[in-house]
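Enquirer: this is a predicted model, with the sequence first.
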Amino acid sequence: MFLGLDADGVAHFTAMVAADSGLPGSAVNARAAAQMFGDNRAAIIAHARALLGWHAHNRFCARCGAPSQPMRGGAMRTCSNPDCATQHFPRVDPVVIMLAVDGDRCLLGRQAQFPPAMYSALAGFVEPGESIEEAVAREVAEEAGIGVANVRYVASQPWPFASSLMIGCIADATTTDVRIDPDELEDARWFSRAEVRDALRKEGPLKVPPSIALANTLLRHWA
């Protein structure tokens, strides 16, 4: 699959191979690999991971069910049925990730699979027919029982697990009593700005996501 040209005009490609393919080096999880690089190679890894994942999960036409074939270097797939010939393109799923803030504190939650003491910003997929602001308000209300207003966009990040676009926001809390949805979160609580600053310095009991994650960017922006 063709990824594109770098600044020097060198073409970059990606391919799906087995971990024991005999290639030099060793297989590394894509998240771990992205954290090894501080330059644009992390973005190349994300692009490759998302593109390969899309091709692996879209081998058949969603319209008629016939096998589809990669075309244009992997930028699209075309149905092999000549009576259909539908063209399919990689999709991106929008996800809101947000901090609800109340003065000098912010709301963070944790899922059961998180490492011990780690908390992060709440997040969820945008539903069809929903604005970003509406998605932020709905997700915070569903997961933690908190009402919010004055939603502000901060930053975005492609997240190729599987193929999401994370849309980072901050919103003002209009209520403060936390009532978690146990199907979504193990815990959610308010943390002070001082606690968040300590966590970003890797000090204190609170742990937060690494710098590669948009949640970390949101926390740094607020703190």
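Expert: Nice, thanks for sending it over.

Enquirer: from here on, contacts and neighbour counts on C-alpha atoms
Expert: Noted.

Enquirer: can I assume Ala27 is in contact with Ala33?
Expert: No. Distance between Ala27 and Ala33: 9.3 Å, which falls outside the contact criterion (CA atoms under 8 Å).

Enquirer: and the end-to-end length of stretch 105-121?
Expert: One end of stretch 105-121 to the other measures 13 Å (CA to CA, to the nearest Å).

Enquirer: just checking the distance from the longest strand anywhere in the chain to the centre of its chain.
Expert: Across the chain, the strand with the greatest residue count (assigned by DSSP state E) is strand 148-159. Centroid displacement of strand 148-159 relative to its chain, using CA atoms, centre = their mean, to the nearest Å, is 13 Å.

Enquirer: could you do stretch 177-194 as well?
Expert: 20 Å.

Enquirer: buried ones in the helix ranked longest in the chain?
Expert: Counting by DSSP state H, the longest helix found in the chain is helix 41-56. For helix 41-56, a neighbour-count test (16 or more other CA atoms under 10 Å) marks 42-55 as buried.

Enquirer: cool, stretch 103-118 as well?
Expert: Quick answer for stretch 103-118 (16+ other CA under 10 Å): Arg105, Cys106, Leu107, Leu108, Gly109, Arg110, Gln111, Met118.

Enquirer: tell me which two in those residues are the farthest apart.
Expert: Arg105 and Gln111 (20.1 Å; CA to CA).

Enquirer: just give the nearest non-adjacent residue to Ala173, would you?
Expert: Val148 (4.3 Å; CA to CA, 6 or more residues apart in numbering).

Enquirer: burial measure for the one you found, as a count.
Expert: Look at Val148: counted by other CA atoms under 10 Å, it has 24 neighbours.

Enquirer: ditto for Asp181
Expert: With other CA under 10 Å as criterion, Asp181 counts 15.

Enquirer: and here is the other one:
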Amino acid sequence: MERTPLPRPNTFAGLSLILDRVAERRDESMWVNELATSERARYLLLDPLGQTYLQPDRDALRWLDAREREQRLGELKASFLGFAGEQPHFLLALDDSEQAAELESLLNARRANLREVGLQLAADEAGLFAYGKGLAHWQRETRFCARCGAPVVLVASGHRAQCTNNDCGRMHFPRTDAAVIVIVEHEGACLLGRQAGWPKGRYSTLAGFVEPGEALEDAVRREVAEESGVIVGDVHYHSSQPWPLPQSLMVGFTATAVSRTIRLRDHELEEARWFTPQEIVDGLADGSFLPSLPLSVSYHLLAHWLQQRAGLDLDALVAQHTR
């Protein structure tokens, strides 16, 4: 496919425009501690399920300041996220469900997960929520050394975990699982698939995890062939999206198929089929077609393809038929 400007950033992407992670200073504990007690500090609070706390009357994060942190959670270790403007931002991840419920009342807040409010939050807050959720998940999952089994301790302001066994001392880093997701086209139609457990009529672009020793483009070709039997030729990078549900990075591509031959080869997909832009318009109109949720890069891949191929606005089409 020829390259054209992307319609808008993917959800959770673009955080570097507002946040300096200051990764090179995470080991400076005295400096980080000074930031943590400053009047400018803000704390993102997550419960044991990875939900965050919101304002009671609007879709905005309920940040804690340093005073509230000291009063309510002074013993809980914070992770440094970085600077947004002149404000240092930190993460507080709760392990106690009862404490999490109590804080909801004490803070006059409500809790929600990333899927629920990812599109309702301002883009910077959605990105910070996704960042904090991904980091907190890794911290919860990394309690013991994968080499020797000894406990680990968090260092580098929460961004590394070090084995406590002096004979090992292995350093563990936050894990992100790379996955490819692709919109495949052939002569004016795009390939979409659906899983059996999805809502009736929902179709999505194809996706899968990257395997060891595999280039991203090769992962695209393999996944499409495994899931649909379609053989892909040219593959081009489109955009990416952090997807901390729980710990993935979705790397989006466009690709061109050699032919339209479909042979479902495994049980992951219930159906795979080709859609022209007009078939998508008609399906949205009669309810037989549902795109992926706008939260996902899959939706953006389809939206970009429809705009590029037929001058159609997927947001407007969806709004028109979901009133």
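Expert: Cool, the structure landed. Remember, it's a predicted structure, so these values are computed and weren't measured experimentally.

Enquirer: contacting residues around the residue nearest to Ala173 of structure 1?
Expert: The contact partners of Val148 of structure 1, by CA atoms under 8 Å, 6 or more residues apart in numbering, come to Ala100, Ala137, Val140, Ala141, Ala171, Asp172, Ala173, Thr174, Thr175.

Enquirer: the residue of structure 1 most remote from its centre sits in which helix or strand?
Expert: Ranked by distance from the centre of structure 1 (CA atoms, centre = their mean), the top residue is Asp83, with 37.0 Å. Take DSSP states H and E as the rule and Asp83 of structure 1 turns out to sit in neither a helix nor a strand.

Enquirer: of the contacts of Val148 of structure 1, closest to Ser156 of structure 1?
Expert: Ala171 (15.4 Å).

Enquirer: how about the residue mapped onto the closest one from structure 2, what does it touch?
Expert: Alignment note (TM-score structural alignment): Ala171 of structure 1 maps to Ala255 of structure 2. Ala255 of structure 2 makes contacts with Met1, Val182, Ile183, Val184, Glu185, Val232, Gly233, Asp234, Val235, His236, as judged by CA under 8 Å, 6+ apart.

Enquirer: report how many residues lie close to the second one.
Expert: The reference is to Val182 of structure 2. Val182 of structure 2, neighbours per other CA under 10 Å, totals 31.

Enquirer: how near is it to Gly283 of structure 2?
Expert: 21 Å.

Enquirer: structure 1: strands as residue ranges?
Expert: 2-5, 11-13, 68-71, 76-79, 87-88, 93-102, 105-110, 122-125, 148-159, 164-173, 187-192.

Enquirer: tell me who's in contact with the closest residue to Tyr203 of structure 2 other than its chain neighbours.
Expert: Nearest residue to Tyr203 of structure 2 in three dimensions, chain neighbours excluded: Arg194, at 4.8 Å (CA to CA, 6+ apart). Going by CA under 8 Å, 6+ apart, Arg194 of structure 2 touches Arg202, Tyr203, Ser204, Leu269, Glu270, Glu271, Ala272.

Enquirer: same check on Ser163 of structure 1?
Expert: Applying CA under 8 Å, 6+ apart, the residues near Ser163 of structure 1 are Ala50, Gly53, Trp54, Arg91, Val92, Asp93.

Enquirer: distance check, it against Leu51 of structure 1.
Expert: From Ser163 of structure 1 to Leu51 of structure 1 the distance is 8 Å (CA to CA).

Enquirer: next: Ala171 of structure 1.
Expert: 32 Å.

Enquirer: so what's the residue most central in space within structure 1 closest to, chain neighbours aside?
Expert: The centre of structure 1 sits closest to Trp159, judged by CA atoms, centre = their mean, with a distance of 3.5 Å. In this structure, Trp159 of structure 1 finds its nearest non-sequential neighbour in Leu165, 5.8 Å apart by CA to CA, 6+ apart.

Enquirer: can you verify my assumption that the one you found contacts Ser156?
Expert: Yes. Because the distance of 7.0 Å satisfies CA under 8 Å, Leu165 of structure 1 is recorded as touching Ser156.

Enquirer: ok so, going back, quick one: map the residue nearest to the centre of structure 1 onto structure 2.
Expert: Checking TM-score structural alignment: Trp159 of structure 1 goes with Trp243.
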